[in-house]
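> Coordinates only, no sequence provided:
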């Protein structure tokens, strides 16, 4: 019996069919071990030793694998053919060795680039040993990302409250996005004019020519920068005579693009299909693992994580055959096309992404695929086929024209292209972010010296057109253009770009707006902090050079511990220098670096940092546990605040101060609309502690009037007496949205507007429904959704409840959230005990008594003797963890390092 290990169950199911009954194919479900998210998982002082952790789900699968291996004669590790696949095989092998189930059993490693019967059987006939340098490269990357995250992130949390994390690749990608945004903000549009002449040939054909020179001066695109000069040139051309100086036609060839790599697939799917990088990889994974077609499951594309652009000889032969059948022999080049990678840091050599069977045309498989799968397969098929097709043959024509008039000369030029043979363009044309159809401009036939006439086109435009334009700032990055830029710079790996981008969005550092990556204030502050105090580690060249070292590790040219040691020595020293930095010093540095963004110059020339409320204070960046905002230096005397992203009164004139909406008829106090650090709110009067109410979700500041403001300020609203106990039901808007409240039970309402109209019947129904789900009175015992029984070791009931954040298991003081999509009524006691144990291991219980039992701290007296400190102070100090430990525990469900690289 042979046991084969792969990553996914879909892959295992397909391979099982190919190998037969002598093989048992089991899935590891991805990585089986990881570094636990706590301090000390990587130990630089112990030659970077790592402590790996197996989660409960992986433990169960590893037990199944170990039991199968006990009865087997041979273990075959068949995980993906890249660094991560090699690492998964290494982890599985390490666990099995610790379980002592291998003994003298034969262990082999096989790799295949496609999940087809032929590829699988060939791989089984050509096994190898585990690639140790490749595993070393994985260990180095994993340790680097952990060390950067768990060393740098706590510094961020202390110095910039509200910041989430920093990472080796994540932070550099974020810097690219923020740098581009800064370019856009400081950009100042420049006026320029373009001048075109509508020319008519003696034969009556029309075409357009642009100005390239005037009065002996060469004219570039932006050289005419005012209307007066444009008018002078236009007037001269309107009275000028025109003659053709020269006509040049040159043949040109346009070659097809190489087959897809991971990076180019993500870029092209973004441009042509509108897919996010993560969506592209999800769909490609399914196409790779296998689709059932005609009762047989087979992988439709080769492995989708690759930097290689070459494809197998048999695939080239198949492509040439299909091209000849579908387009004709003249579309097949004389020799097969061979491509080489241009990536700065090429990954382990694999084939490019291509269909496993090129005779399987998109129309043949579309009915077996969902719409996204069909679109992506068609894109991959067309790109692969086009890469082996004949070049397109173009004819590029340039007409140079001389204009004479009013004692001056001017030069004009017209260019155009004609496709003489479409070649690969008959099937596929690569998308571009700034795509223009250069083949659509065809010029008429004219002879040298021919006289031309400037004339209006259909009477709808001038014969000479002078148009005003303004320069535009560089565009924001799209996912496609950012991936392209990162690949050009050699930052990160194309196979991880998708998860890097997703991490930035999950951290709320970046938002995707109209396919553009827009940095949020939180992300810009993190970037500014890193540039100010850790500049070396967000430099593009430094990150790229580190990638090159990691490549050399995978090639066996460098020791992974040596690379880590060199990095850690400098990095830990840089962190130590920052630890004692005061927050005020950090704020000063950020004010300086982010000045153009948060304090842009005002049109009237006044000081952009002058407080608009008190006139004497200076505005400055401030931080709180909820993030950053702009506040006045005269606080608390002056309470002016402003959201970070709304400079100089933008979006509601935040800098103009409160907007009075009217007078409250009951109190006679002004009702005003204001902007604070958490958004717009309304306020009653100007007392020391005035009544305030934030605008609920869906309400906009421009739409606010006195009636709406008074409604908000009147909350909570009394709905009526509950028919069962005669106690009041109230309605209001809280942190989690609109609600009705009765005796400690909160029930959500659909919209904020419903708070002002909800009646007693609707309120009673909502409360009854909430109580039926177990949402009872706060502080009182809620009704369990399911009672599972007593804890077998510690005693006490183990129950399932429905909470504000979803269903959870409770034992004693430990609450463990159920995994997403888990049916709370189907969970067993055994599953619940695993969740409770895992949460307890993370510090899920309350342990306040530990502080009281700790021994008192001692302090040095003036003469050097030690003595205990006061009781309360000692208790506080002994109960507090180190700063780093607190930071890590505060993020127990979130990995703060750059897990996307």
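Here it is on my side, so go on. Quick caveat: nothing in here was measured; it's all calculated off a predicted structure. Residues are numbered from 1 along each chain as shown.

> C-alpha from now on. contacts and neighbour counts both.
OK.

> leaving aside the residues next to it on the chain, what's closest to residue 631?
Closest residue to residue 631 apart from its sequence neighbours, by CA to CA, 6 or more residues apart in numbering: residue 641 at 4.4 Å.

> Test my guess that the one you found contacts residue 677.
Yes - with contacts defined as CA atoms under 8 Å, residue 641 counts as touching residue 677 at a distance of 6.0 Å.

> So residue 143 lies in a helix, does it not?
Yes - Residue 143 sits within a helix when classified using DSSP: H, G, I helix; E, B strand; the rest coil.

> Tell me how many other residues crowd it.
Neighbours of residue 143 under the rule other CA atoms under 10 Å: 23.

> got a list of what the nearest residue to residue 800 once chain neighbours are set aside touches?
Leaving aside its chain neighbours, residue 800 sits nearest to residue 809 (4.5 Å; criterion: CA to CA, 6+ apart). When contacts are counted by CA atoms under 8 Å, 6 or more residues apart in numbering, residue 809 touches 798, 799, 800, 801, 815, 816, 817, 818, 832, 835, 836.

> How about residue 233?
Residue 233 makes contact with residue 214, according to CA under 8 Å, 6+ apart.

> buried residues in whichever strand or helix holds it?
In this structure, residue 233 sits in helix 227-238 according to DSSP states H and E. Buried residues in helix 227-238, defined by neighbour count with 16 or more other CA atoms under 10 Å: 230, 233, 234, 236, 237, 238.

> just curious, which of the residues you listed is nearest to residue 14?
Nearest to residue 14 among the buried residues of helix 227-238 is residue 230, at 69.5 Å by CA to CA.

> I figured that closest one was touching residue 191, is that so?
No - using CA under 8 Å, residue 230 makes no contact with residue 191, being 11.5 Å away.

> Excluding chain neighbours, what is closest to residue 243?
Using CA to CA, 6+ apart and skipping the chain neighbours, the partner closest in space to residue 243 is residue 451 (4.5 Å).

> this is the comparison structure:
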């Protein structure tokens, strides 16, 4: 008996061909096989929302191949993905085959598996079911809703703003999030405030504390808002201290941190963005590859479970396998007494009933490294570690809070510290965060109530409140999930659409709305408020979930939505065109008023007398007018004009004009040079950069002075060192440059540990941006937060450097000390 198994992708077909016997033929549909006809009337709102489909051109040949194979098969199994989209694809294939009268008495059934392993596939094939129409109807309802918005609201945007724009049911609320955040940032007014700090000593051990109570009153954030106030407070504290501080309270607690749940689609996308630097679409593409199967030497196998899921739950067999792996590879205290259960937050978790996990935890990332691409390895490594960590014991910390008084009980400083005493799951994996820093660890010396400490200094630190951060892909995905906008499987396409439509741009991996995006959002929020409302969008998603659960009929949902949208569009046909603003300025060409308008390439200034008058001038991408070039003079060497301009990224100087494909030389003006103060001399010096200072007397290699993103710097043999503010990038000479570079080597040295045994190179501890580290030559190894600078020995530093060198070579870092030794494992 010949059987035909139909899947979506050729790679999935290739994997399944190896699992199933010779009685099976496996073909791919190459994704969706039918879609709505691309014109008005595809959803017939007058006749029960009948949907008119046609075969997608690019997949027509694959449909023909399936039809041909059906004729030669005795049984047809539809094994498309285990979600609404997969269910809909299966239904569309069935409908096409029925329309061609190819099925007749042949059984046509649906099979579902959430991982592509031989056992899972065989079990699914042995237990087929009928197509689940509630899932199909939920997908059809979503497609119809998106069509009704796109084909009816987008033309209004073309008429009122410009052609080529689009509105989307979930895309538009997502754009609203980005625009509203930008408006918050623009409206933000920074406030100055000061914090007061104490540096005290217990013998040689330091204690850092922050003032929390002053003159008997709790100190709030904005109680000290100027340098004058700060100096007054510090002066009074110093005067009353007599150089001593008294410990008045010591509180010790042990706290625990539990592991994060296994990955869902949303959390996988967020972590891939944060930790791996992937985009959401890239993360999903690589996850699809891992799911569909990779040849690992012994054959092709799916390495992870299905990656479109809202569920946190894991199969009992998988949990037991993970616990056994922990038991075999870690000390007993790393394994909780019972499995950890995670409750799904989503009201209607989608149809894939497991979280994302490895199909076999014994397939460690290290064992698969040679079979995976670098991207596949990174993502699999993260998924594997997260799944393992989710069943491990919590991490334990000893935390200490100490109150220290200065000049009496009315002035209280507080010091806090914590020490990791048991890593638990942290030995394997820690979750990333957005726009905040992880709580750090710091050690406090052993202190007791009544102890007197010597005061080193009391000082103030100036701060300014900062606006909320722009969204990254990770934080936008998190916000979309929190608001219930769309579903995790749609987040990547939402983000891609916002960029493809040029509604947003990415700057330093953060979303900034374009002026087009702002105008579209303003129009939609003012005239279609309901349809970009977060609550309305989330409620509609819940209704779609109810349809998928069989609890609601899909036609009434469409009818309610369409009648409201149709009436609103009719009302808004006569509203004024947005994006036009009359300026209090006359056209220099004809004298008529000028206005600000939105064009194909963004906003511009134009004459209201158009088309009779064609005067225009451009604006930059942020809506500000581009300046008219100011000619500073002529370069005596080239005879070309030197111009001062202001572009989208600030002021810059330019030498001459473009010649063919050769762009003119440009140089941004650093912050320390105000554009109004740039003359021909400074401009020529800027355009002459980078400047060769001379050859280093010790290495014989050149030293170059230049201006970069973070200001003036020196570059020598791959080493970069900022030029002090007391020196000029234009005039710093060779002796001073050598001196500054020498400062770079020893500036942050906290302790010199000794010479490296293999050469004469020095090993020392330095204070870096992310904490202390040991360094030998160009190799650096960061100290863990539980390690004290004073406790590091030369031998331990050598171990840290060796582990870092091994890791950089692509090996595995040294395992936690708590792990079992080989001998112990054998004995057990």
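Yep, it's here. No experiment lies behind these values; they were computed from the predicted model shown.

> How alike are these chains, TM-score-wise?
Overlay of the two chains. TM-score (TM-score structural alignment, normalised by the length of the second structure): 0.75; 656 aligned residues with a CA RMSD of 3.1 Å.

> on that earlier part again, which element is the counterpart of the residue nearest to residue 631 of the first structure in the second structure on?
Residue 641 of the first structure maps onto residue 617 in the second structure, with residues paired by TM-score structural alignment. Following DSSP H and E, one finds residue 617 of the second structure within strand 616-618.

> and if you look at residue 867 of the first structure?
Here residue 867 of the first structure is assigned to strand 866-868, by DSSP H and E.

> Which residue range of the second structure does that strand align onto?
Aligned using TM-score structural alignment, strand 866-868 of the first structure spans no residues in the second structure.

> how much space between the match of residue 641 of the first structure and residue 589 of the second structure?
12 Å (CA to CA, to the nearest Å).

> and what of residue 183 of the second structure?
As judged by CA to CA, residue 183 of the second structure and residue 589 of the second structure stand 35 Å apart.

> just to revisit the earlier point, pretty sure the residue nearest to residue 800 of the first structure sits in a helix.
No - assessed with three-state DSSP, residue 809 of the first structure is strand; it does not lie in a helix.

> which residue lines up with it in the second structure?
When the second structure is aligned by TM-score structural alignment, residue 809 of the first structure is left unaligned.

> residues touching the aligned residue in the second structure for residue 276 of the first structure, list them.
Residue 276 of the first structure maps onto residue 279 of the second structure when the alignment is built from TM-score structural alignment. Residues in contact with residue 279 of the second structure (CA under 8 Å, 6+ apart) are 269, 272, 273, 473.

> Residue 530 of the second structure too?
residue 536.

> What's the match for it in the first structure?
Here residue 530 of the second structure is matched to residue 536 in the first structure, going by TM-score structural alignment.

> Neighbour count for residue 641 and residue 677 of the first structure, which is higher?
residue 641 (26 against 17).

> Distance check, the more buried one against residue 330 of the first structure.
Separation of residue 641 of the first structure from residue 330 of the first structure (CA to CA) stands at 71 Å.

> What of residue 146 of the first structure?
Distance, residue 146 of the first structure to residue 330 of the first structure, using CA to CA: 55 Å.

> the more surrounded of those two?
More neighbours surround residue 146 than the other of residue 146 of the first structure and residue 330, with 27 against 13 (other CA under 10 Å).

> Look at the more buried one and tell me its secondary structure.
From three-state DSSP, the assignment for residue 146 of the first structure is helix.

> could you list every residue that touches residue 619 of the first structure?
By CA under 8 Å, 6+ apart, the contact set of residue 619 of the first structure is 609, 610, 611, 630, 631, 632, 633.

> Now the helix or strand hosting it: buried residues?
In this structure, residue 619 of the first structure sits in strand 619-624 according to DSSP H and E. Of the residues in strand 619-624 of the first structure, 619, 620, 621, 622, 623 count as buried by neighbour count, 16+ other CA under 10 Å.

> How about stretch 836-843 of the first structure?
So for stretch 836-843 of the first structure, counting by 16+ other CA under 10 Å, buried means 836, 837, 839, 840.

> Grab the nearest non-local neighbour of the last one.
By the measure of CA to CA, 6+ apart, the closest residue to residue 840 of the first structure outside its immediate chain neighbours is residue 814, 6.9 Å from it.

> so the one you found sits right up against residue 839, yeah?
Yes - between residue 814 of the first structure and residue 839 there is a contact at 7.3 Å, judged by CA under 8 Å.

> three-state assignment of residue 266 of the first structure?
helix.

> can you count the residues close to the residue nearest to residue 243 of the first structure?
Neighbour tally, residue 451 of the first structure, other CA under 10 Å: 18.

> cool, the one 3 residues further on as well?
By other CA under 10 Å, the residues close to residue 454 of the first structure number 21.

> That one: what's it in contact with?
Taking CA under 8 Å, 6+ apart as the test, what residue 454 of the first structure contacts is 197, 198, 199, 200, 238, 242, 463, 464.

> Of those residues, which are reproduced in the second structure?
With both residues aligned by TM-score structural alignment, their matches' CA atoms under 8 Å, the contacts of the contacts of residue 454 of the first structure that the second structure also has are 197, 198, 199, 200, 242, 463, 464.

> Tell me the one of the buried residues of strand 619-624 of the first structure nearest residue 141 of the first structure?
Nearest to residue 141 of the first structure among the buried residues of strand 619-624 of the first structure, counting by CA to CA, is residue 623 at 32.8 Å.

> what's the matching residue for the closest one over in the second structure?
The alignment partner of residue 623 of the first structure in the second structure, by TM-score structural alignment, is residue 598.
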